[in-house]
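In: Pasting the sequence and the predicted coordinates here, then a few questions.
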Amino acid sequence: MTEPVSPFPFPIRSACPPGACVCEYDRVVADPQADHRPLALNRLQEQKLIERIERIESYEDLKHVQAVIHRNLGVALRIEPGPNEVRTVRGIIVVLEEKPGLCKKARQSIPAAVRRCLNERPEIAYALLDAHDLFGAP
């Protein structure tokens, strides 16, 4: 007996349990016009991405990882200073944009990995703040 052929050019993650997520997995799988890239982020790929984020060494490397996430998943990873005074990494906004097909767990675990990276390497957080002109001239 042969396995059914997947209509996707890449392996996709399995569906979340009913009621546990708001990713609209079934709708995305059924719609041939939908962007299917978020479905490629299975548990193994998510772990690899988190490991990659934890290995970030510089602000330029962080920007590169943001670009790779956008290119491969079609979602933006926003990392910017919050509207109030930034005293700790908690004052930096880290959000993985919502997109149909992207699991809620990934939208939580990826920003958490970025925060861990910024906590471990404060020089990246300082470069981020400087890039947003918080340390620049008034």
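Out: Right, received. Where do you want to start?

In: alpha carbons only for contacts and neighbour counts from here, please
Out: Will do.

In: Buried residues, the longest helix along the chain. List them.
Out: Longest helix in the chain, counting residues (DSSP state H): helix 104-120. For helix 104-120, a neighbour-count test (16 or more other CA atoms under 10 Å) marks 104, 106-107, 110-115, 117-118 as buried.

In: structure B:
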Amino acid sequence: MTIRQPCPPGACVCEREQLLETPGADQRILQLTRQEEKKLIDRLEDLKSLQDLERMQQLMYQQLGIRVHVAPGHTEVKSMRGIQIVIDDLPGLCRKTRQSIPAAIRRGMEKRPEIAYRLLDAHDLFRDG
């Protein structure tokens, strides 16, 4: 199994080394090499539908242990910035990856705004419209 190369010293707070040293720890996240991360980001930028996004969320959790929550923000949603994308804390998840996944999901939604509309529908924000 190929695992992700370490980040430069002081550049990240991913706790990769502690994860590797912890017996029985879930190390699936370390399978996300930089090459695999690029594939994941490309895939998230090319979302086809809300179901596709939900499937990707499911796969990221099953294969890597990454829990990504996507929901309308607490304030009025006027743009993709109003969509809240949160990743649960996960030892071994690189800081840059933690930032690039939500950014890729937003870019995917910007390409296909209907995904955001379906997300809003799913949360009953258009119910009275």
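Out: Everything's here; your move. If you're wondering where the values come from, they're calculated on a predicted model, not measured in any experiment.

In: After superposition, what's the TM-score here?
Out: Scored against TM-score structural alignment, normalised by the length of the second structure, the superposed chains reach a TM-score of 0.95; 129 aligned residues with a CA RMSD of 1.2 Å.

In: mind checking how far the residue mapped onto residue 16 of the second structure from the first structure is from residue 42 of the first structure?
Out: The equivalent of residue 16 of the second structure in the first structure is residue 25 (alignment by TM-score structural alignment). Distance of residue 25 of the first structure to residue 42 of the first structure, given as CA to CA, to the nearest Å: 12 Å.

In: Going along the chain, name the helices of the first structure.
Out: 25-30, 43-54, 59-73, 104-120, 122-131.

In: how about the second one, aligned to which bit of the second structure?
Out: To tie it back to what came earlier, the one meant is helix 43-54 of the first structure. Residues 34-45 of the second structure are where helix 43-54 of the first structure lands when matched by TM-score structural alignment.

In: Quick one: average offset of the matching stretch versus the first structure, please.
Out: Mean deviation of stretch 34-45 of the second structure from its aligned counterpart in the first structure after superposition (mean CA distance after the TM-score superposition for the first structure): 0.7 Å.

In: list the buried ones in that stretch?
Out: Quick answer for stretch 34-45 of the second structure (16+ other CA under 10 Å): 37, 40-41, 43-45.

In: Show me what the longest helix of the first structure packs onto, helices and strands only.
Out: Secondary-structure packing of helix 104-120 of the first structure (3 or more CA pairs under 8 Å, 6 or more residues apart in numbering; DSSP states H and E): helix 43-54, strand 92-96.

In: Kindly recompute the last result at 6 Å.
Out: strand 92-96 (3 or more CA pairs under 6 Å, 6 or more residues apart in numbering; DSSP states H and E).

In: how about residue 77 of the first structure, what's its partner in the second structure?
Out: Aligning on TM-score structural alignment places residue 77 of the first structure opposite residue 68 in the second structure.

In: excluding its backbone neighbours, what's nearest its match?
Out: Nearest non-adjacent residue to residue 68 of the second structure, counting by CA to CA, 6 or more residues apart in numbering: residue 87, 4.5 Å away.
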